[in-house]
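Chemist: Prediction below, plus the sequence it came from.
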Amino acid sequence: MSTVVGSEGTTAETGTAAGAGRVRGITDWRPEDEEFWAEAGATVARRNLVFSVLSEHIGFSVWSLWSVLVLFLGPKYHIDAAGKFMLTALPTALGSVLRLPYTFAVARFGGRNWTVFSALLLLVPTVLAGIVLRPGVSYGTLLAVACVAGVGGGNFASSMANINAFYPQRLKGWALGINAGGGNLGVPVVQLVGLLVLATAGAAQPRLVPLVYLPLIVLAALGAALKMDNLPSLKNDKRALREVAREPHSWVMSLLYIGTFGSFIGFGFAFGQVLQVQFHHQFDTPVKAAYLTFLGPLLGSLVRPVGGRMADRWGGAKVTLVTFALMAAGAGLVLAASQGKSLPLFLTGFVALFVLSGIGNGSTYKMIPAIFQAKARDAVAAGTDPAKAEQDSRRRASALIGMAGAIGAFGGVLVNVAFRQSFLASKNGDAAYAAFLAAYVICFIVTWAVYLRPSAGKLPGV
């Protein structure tokens, strides 16, 4: 019988779910040991994954709260389209900045402890939104409150770094895909909540949307406190970020993640506004736009684990390369549809971009631990102790997950700024769509040149 040793000196038999449930801190964790994994590790990892997904899901909903609330801001609020794009850009920006400290908070405070704290922190932007949303509130106040919602964006990085440490290499693509996909679902879910409020209470009741999330936040924090575990082995030295910052692959992966996750979160925040401005005759009321706003983020979230599975099977680089090629085609379709004023083609192209960005999210995140795993194998072949090489691989992968997550999320800011400038300049999004197409072509070229070009120094398994 394999055991997992608790941080207070107790030992729990994890061959049974009941035994696993008693452990809150773990000192003996060997996920690459197949016997340990089968008898003990899988049960504990799965439980932590479930409650990590729940907390991250709520975090994403709070982070994207203003993608819904801007639909309620009618003429009485005196905010034009450019001003609304700024309201969605600010929380995206803060969320991207917070991802780095959130990643290392897991190592500093423990995965369970930080999940509880970060979940409770979501009460701040939610309560503030419920208080200030009424006609007559100043635009500056709305900007400040919207910005605070960015704390929800940090939850993703800490959750991913934590779950990365729980799972063996062979299952990381699936586990990280499930964790991220479940979290990403918070975007369409909050949009469905907004649709429900619009369809029942009407556009005059925006405060009902954040109020729905208050009890859910408390439940997520309580579940993490009762069911999750700390992994003291995650305590990495403070050199991890400096090490990955000196690694060229880190910057390549950050660029690729801008193309995938930056697109997903940026489009998720902006899609409802784009529909209202680009096709204002068809979407002359907020509820009409809300009926379609959630569809793209929903599909993109659901396919993220599929992207991870595909990367597990065929390699992350190959899946990512094909994804960027198809995303470039999708952006071209959206541009053509915009110029031809074809709503069906426009919706088809945008939904395709959401789905493809979801697949790319899964495949790029699979590449991160695979890169350091390949480097660990090279280090062992050169004489490094296998245990040390494995530990270095995990802490560097966790550090890069935070770094790439932060930089990639900033891509969402760029998407919203691109839309804002495009609509300010020409009253349509054509310039933004052309910019997205060019960005996907660049990401395609970089992926091929670094990881798949025959003469490139390949990393096996990436």
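Modeler: Perfect, thanks for sending it.
Chemist: drop to CA atoms for contacts and neighbour counts, all remaining ones
Modeler: OK.
Chemist: how about residue 17, what does it touch?
Modeler: With Cα atoms under 8 Å, 6 or more residues apart in numbering as the criterion, the residues that contact residue 17 are 43, 44.
Chemist: From residue 374, how far out is residue 106?
Modeler: Separation of residue 106 from residue 374 (Cα to Cα, to the nearest Å) stands at 24 Å.
Chemist: These two: which is more packed in?
Modeler: Neighbours around residue 106 and residue 374, counted as other Cα atoms under 10 Å, are more numerous at residue 106. The numbers are 27 against 16.
Chemist: Do I have it right that the more buried one meets residue 162?
Modeler: Yes: using Cα atoms under 8 Å as the test, residue 106 is close enough to residue 162 to be in contact (6.5 Å).
Chemist: residues shared between the contacts of these two?
Modeler: residue 234.
Chemist: Packing partners of the helix or strand residue 95 falls within?
Modeler: Per DSSP states H and E, residue 95 falls inside helix 81-109. In this structure, helix 81-109 makes packing contacts with helix 42-63, helix 65-69, helix 139-148, helix 151-166, helix 263-278, helix 386-426, judged by 3 or more Cα pairs under 8 Å, 6 or more residues apart in numbering; DSSP states H and E.
Chemist: go with 7 Å
Modeler: Contact partners of helix 81-109 among helices and strands, from 3 or more Cα pairs under 7 Å, 6 or more residues apart in numbering; DSSP states H and E: helix 65-69, helix 139-148, helix 151-166, helix 386-426.
Chemist: Between these, which one is closest to residue 200.
Modeler: Closest to residue 200 of the helices and strands packed on helix 81-109, according to Cα to Cα: helix 65-69, at 15.1 Å.
Chemist: What are the buried residues along the closest one?
Modeler: Of the residues in helix 65-69, those scored as buried under the neighbour-count criterion (16 or more other Cα atoms under 10 Å) are 65, 66, 67, 68, 69.
Chemist: mind listing the helices for the stretch 201-350 of the chain?
Modeler: If DSSP state H, counting those that start in this stretch is used as the criterion, the helices of the stretch 201-350 of the chain fall at 208-227, 240-245, 248-257, 263-278, 286-293, 295-302, 304-314, 316-340, 343-381.
Chemist: and here's the other structure:
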Amino acid sequence: MRARWITRWEPEDPGFWDREGRRTARRNLWLSVFAEHIGFAVWSLWSVLVLFMTPEAGFSLTADEKFLLVSVVSLVGAVLRLPYGFAVTRFGGRSWTVCSALVLLVPVVLAAVLVRRPETPLWALLLCAAVSGLGGGNFASSMVNINGFFPEREKGWALGLNAGGGNLGVATVQLLGLAVLATAGVARPELLPLLFVPALLLAALLAHRLMDNLATNRTDYRAFRSAVRDRHCWTISLLYIGTFGSFIGFGFAFGLVLQNEFGKTPAQAAALTFLGPLLGSLARPLGGRMADRFGGARVTAWSFLALAAGAAGVLVASAAGSFAAYVAVFVALFVVTGLGNGSTYKMIPALYAARAQSAVEAGDDPEEARARGRRISGAVIAVSGAVGALGGVAINLAFRQSYRSTGGADAAIGGFLAFYLLCLAVTWAGYVRRPAAPERELERGRERERAASPVPQSAAERGV
């Protein structure tokens, strides 16, 4: 396949951006959103398929085994994010989007074959679920690709929109699952994966015809080595475990939790599970916008405070036996994870752009310093995306262990509450409060964001 490469790309130049940059960047953004959306849907496919696997349909899977299935999907998707993030800078956004869409035909066709057979052994289902994890890698490649197209002043919005549009794939597959359950019942689970065959072919075709490869968006091994040696990479990865890990983990587990906690049927569970991922996905661009306005660290800290309060609310609703309150608070948790996802990712380009500016002020070549900052920023996005997705694995394994040990989900929820408080403390101590010796790149990044903001900021609105 002959790739179409853009060799000159200067989004920070206002003239270039107005003439051609904005139009090209947005075209690639919308196509990336569509392809990533389908990838997320395939990644989340098994969160719905397990709802079909009831005794009435001939399956004998336990709750423990179902949580294991969705944990495997989460794990593979998380592990693949790092190589996917590197691959898009190696082969180009257009080329990699085409390939990553076409390869997802394998897990959807395989799932359509296996879920029709209740006698399928668990190991075969686990293998099929693992292959579906390929869809999880699409997020990292898409985010790294879009990160290279936009200027720093618009990255919070662009990355939030790209990620939010992708995250909506979780709600899409759950809505489609509900439609299949409502029309065909649990007897026709193969219809759900087959619905994605034409969508994947369309995504590959549109990417091939309309997307671009960005030659300047190159991340090499040295950038990854620099990223993994940087403490900020691991701190932000920890925070992303709390935000995105919660989003994808709850997205996979919510339906199973409703079935086990309240005895809901597959259709009843599916009728509610899409609400959380839908609203959480829509909230992600808002989180990016809020981070552009108030600073990523402040919005992230607010998000963890709200997540801790939400987890406490779930425990209260569980103790009261209130199904309505349980669902309402859980959906609110999804919304807050979306806000936190957008704000946490905004922190990455802001930090490394500030470091690049510090290097320029110290005498480095401006173009070289900014290019180096973009490469390392892309590497950190890939690393944090991979580590953060492991939070989804931890969520489902925690639910699995909680049900095995106590027969309910409260023990797992209590653990999540403690982790959110830890993340709040890390965010506040490392990025919000002003320490005795603040890091210069963060301070300068704050100053530039305030100067570039079209709306004057008060002292209470400052922060990265």
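Modeler: Yes, it's here. Fair warning: this is a prediction, and the values are worked out from it, not measured in the lab.
Chemist: Output the helices of the stretch 201-350 of structure 1 in CSV; the columns should cover distance to residue 447 of structure 1.
Modeler: Shown next, in CSV, are these (distance: least, Cα to Cα, whole Å):
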stretch, distance to residue 447 of structure 1
helix 208-227, 37
helix 240-245, 19
helix 248-257, 8
helix 263-278, 17
helix 286-293, 31
helix 295-302, 21
helix 304-314, 14
helix 316-340, 6
helix 343-381, 10
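Chemist: Out of the ones you listed, the one nearest residue 73 of structure 1 is which?
Modeler: Go through the helices of the stretch 201-350 of structure 1 one by one with Cα to Cα and the one that ends up closest to residue 73 of structure 1 is helix 286-293, at 9.1 Å.
Chemist: how much does the helix holding residue 95 of structure 1 stray from structure 2?
Modeler: Once the two structures are superposed, the average separation between helix 81-109 of structure 1 and the matching residues of structure 2 is 0.5 Å (mean Cα distance after the TM-score superposition for structure 1).
Chemist: Could you give the residue range in structure 2 aligned to the helix or strand just after that helix?
Modeler: Reading on from helix 81-109 of structure 1 to the C-terminus, the next helix or strand found by DSSP H and E is helix 111-121. Aligned by TM-score structural alignment, helix 111-121 of structure 1 corresponds to residues 93-103 of structure 2.
Chemist: gap between that stretch and the chain center?
Modeler: 18 Å (Cα atoms, centre = their mean, to the nearest Å).
Chemist: With stretch 70-88 of structure 2 instead?
Modeler: 11 Å.
Chemist: And the contacts of that stretch?
Modeler: When contacts are taken as Cα atoms under 7 Å, 6 or more residues apart in numbering, the neighbours of stretch 70-88 of structure 2 outside the stretch itself are 43, 46-47, 96, 126, 129-130, 132-138, 140-141, 144-145, 219, 252, 382-383, 385-387, 389-390, 392-393, 396-397.
Chemist: buried set for it?
Modeler: Counting neighbours by 16+ other Cα under 10 Å, the buried set in stretch 70-88 of structure 2 is 70-82, 84-88.
Chemist: Next, the angle from the helix holding residue 95 of structure 1 to helix 139-148.
Modeler: Helix 81-109 of structure 1 runs at 40 degrees relative to helix 139-148, counting by axes from the mean of the first three to the mean of the last three Cα atoms, to 10 degrees.
Chemist: Return the residue of structure 2 aligned against residue 329 of structure 1.
Modeler: Aligning on TM-score structural alignment places residue 329 of structure 1 opposite residue 309 in structure 2.
Chemist: Give me the nearest residue to its match, chain neighbours excluded.
Modeler: Spatial nearest neighbour of residue 309 of structure 2, chain neighbours left out: residue 417 (7.9 Å); criterion: Cα to Cα, 6 or more residues apart in numbering.
Chemist: That neighbour touches residue 306, doesn't it?
Modeler: No: using Cα atoms under 7 Å, residue 417 of structure 2 makes no contact with residue 306, being 10.3 Å away.
Chemist: What is the aligned counterpart of residue 441 of structure 1 in structure 2?
Modeler: Taking TM-score structural alignment for the superposition, residue 441 of structure 1 sits opposite residue 421 in structure 2.
Chemist: How many neighbouring residues does that match have?
Modeler: By the criterion of other Cα under 10 Å, residue 421 of structure 2 has 19 neighbours.
Chemist: what do you get for the one 10 residues further on?
Modeler: Residue 431 of structure 2 is flanked by 21 other residues according to other Cα under 10 Å.
Chemist: Contacts only, for the residue nearest to it when sequence neighbours are not counted.
Modeler: The spatial neighbour of residue 431 of structure 2 that comes closest, neighbours along the chain excluded (Cα to Cα, 6+ apart), is residue 297 at 5.8 Å. Counting by Cα under 7 Å, 6+ apart, residue 297 of structure 2 touches 347, 427, 431, 432, 463, 464.
Chemist: By neighbour count, which of these wins?
Modeler: Neighbour tally across those (other Cα under 10 Å): the maximum, 29 neighbours, falls on residue 464.
Chemist: count of neighbours near the closest residue to that residue other than its chain neighbours?
Modeler: Using Cα to Cα, 6+ apart and skipping the chain neighbours, the partner closest in space to residue 464 of structure 2 is residue 295 (4.2 Å). Residue 295 of structure 2 is surrounded by 28 other residues when neighbours are defined as other Cα under 10 Å.
Chemist: Repeat that for the one 10 residues further on.
Modeler: Under the neighbour criterion other Cα under 10 Å, residue 305 of structure 2 is assigned a count of 18.
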